[in-house]
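Undergrad: coordinates only, sequence not included:
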């Protein structure tokens, strides 16, 4: 949410309002779907369609993140979450990909929810900036995802 220099609340940004609208549409769409298998198949198609809509650099990274996450943790179900590709275990989002374009950021983000088992003492990273997904980055993502669902 945005605020002025004095700290007064100005409401949600246009990008935040769009994300909330996306989430409401995702919930409505999911409620209308049929069997569990149909819902899962449509959810993955929705994720792939959202990735296909991204600008080139975000799309390339999202495609690679999607491939790594689904190969590393088949138990994670792809789904849209606030208009972003996300991966859930038992319906609860564990990790997600946020394109740089989504909130007009200078980098994309691989984020993890509190469902991810990445705890390291009293402080640990829950989000990672991505500017490129190299083989080294893919290996790090795979390791994080394995830990997140362990």
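TA: On my side now, so go ahead. None of the values given here were measured: they were computed from a predicted structure.
Undergrad: contacts and neighbour counts: CA atoms only from here.
TA: Noted.
Undergrad: okay, now the closest residue in space to residue 40 that isn't next to it in sequence: neighbour count?
TA: Leaving aside its sequence neighbours, residue 40 sits nearest to residue 77 (CA to CA, 6 or more residues apart in numbering; 7.1 Å). Neighbours of residue 77 under the rule other CA atoms under 10 Å: 21.
Undergrad: Take this one as well and set it beside the first:
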């Protein structure tokens, strides 16, 4: 439920605070030091997830490492995310973050999933199967092509 003063829910305010903390944590860091700090935060975010949230985040982390190792792991509003040139390409939004029915795999604007005048950029995942992992692999490959 939205707060009448700010229009944001407590979960949304918490996510914004988390994003501000992410930015503060890497302020002044450059190059390898910044990448290492962001990787550490991403791995910690993944390790904190359980159930389908954790299954999806671990699968995406493994797949990005295989298919798009040039993407840099980081967090984005506390979500495990992967970026190129500082811009988030894809991220996992756990169901537990906003108490939703399923986690989602989301692709941001730098992802090259364009397919005519309309295309999906968010995918609900209720179970990580071999077929789901293959679809994620194909989506990540397309996103960075």
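TA: Received the coordinates, thanks. Only a predicted model underlies this, so the values are computations on that prediction, with no experimental measurement involved.
Undergrad: TM-score for the pair, please.
TA: The TM-score (TM-score structural alignment, normalised by the length of structure 2) is 0.93; 145 aligned residues with a CA RMSD of 1.8 Å.
Undergrad: The residue nearest to residue 40 of structure 1 pairs with which position in structure 2?
TA: Aligned by TM-score structural alignment, residue 77 of structure 1 pairs with residue 72 of structure 2.
Undergrad: Contact partners for that match?
TA: Residue 72 of structure 2 is in contact with 35, 39, 82-84, counting by CA atoms under 8 Å, 6 or more residues apart in numbering.
Undergrad: Provide the secondary structure category for the counterpart of residue 99 of structure 2 in structure 1.
TA: Mapped onto structure 1 by TM-score structural alignment, residue 99 of structure 2 lines up with residue 104. Secondary structure, DSSP: H, G, I helix; E, B strand; the rest coil: residue 104 of structure 1 is coil.
Undergrad: again with the one 5 residues further on
TA: For residue 109 of structure 1, the secondary-structure state derived from three-state DSSP is strand.
Undergrad: which residues touch it?
TA: 97-100, 127-130.
Undergrad: what about it, distance to residue 26 of structure 1?
TA: 21 Å (CA to CA, to the nearest Å).
Undergrad: re the thing from before, burial check on the match of residue 99 of structure 2, number of neighbours?
TA: 10.
Undergrad: repeat for residue 5 of structure 2
TA: By other CA under 10 Å, 6 other residues sit near residue 5 of structure 2.
Undergrad: quick one: it is in a strand?
TA: No - assessed with three-state DSSP, residue 5 of structure 2 is coil; it does not lie in a strand.
Undergrad: if I look at it, how far off is residue 13 of structure 2?
TA: 12 Å.
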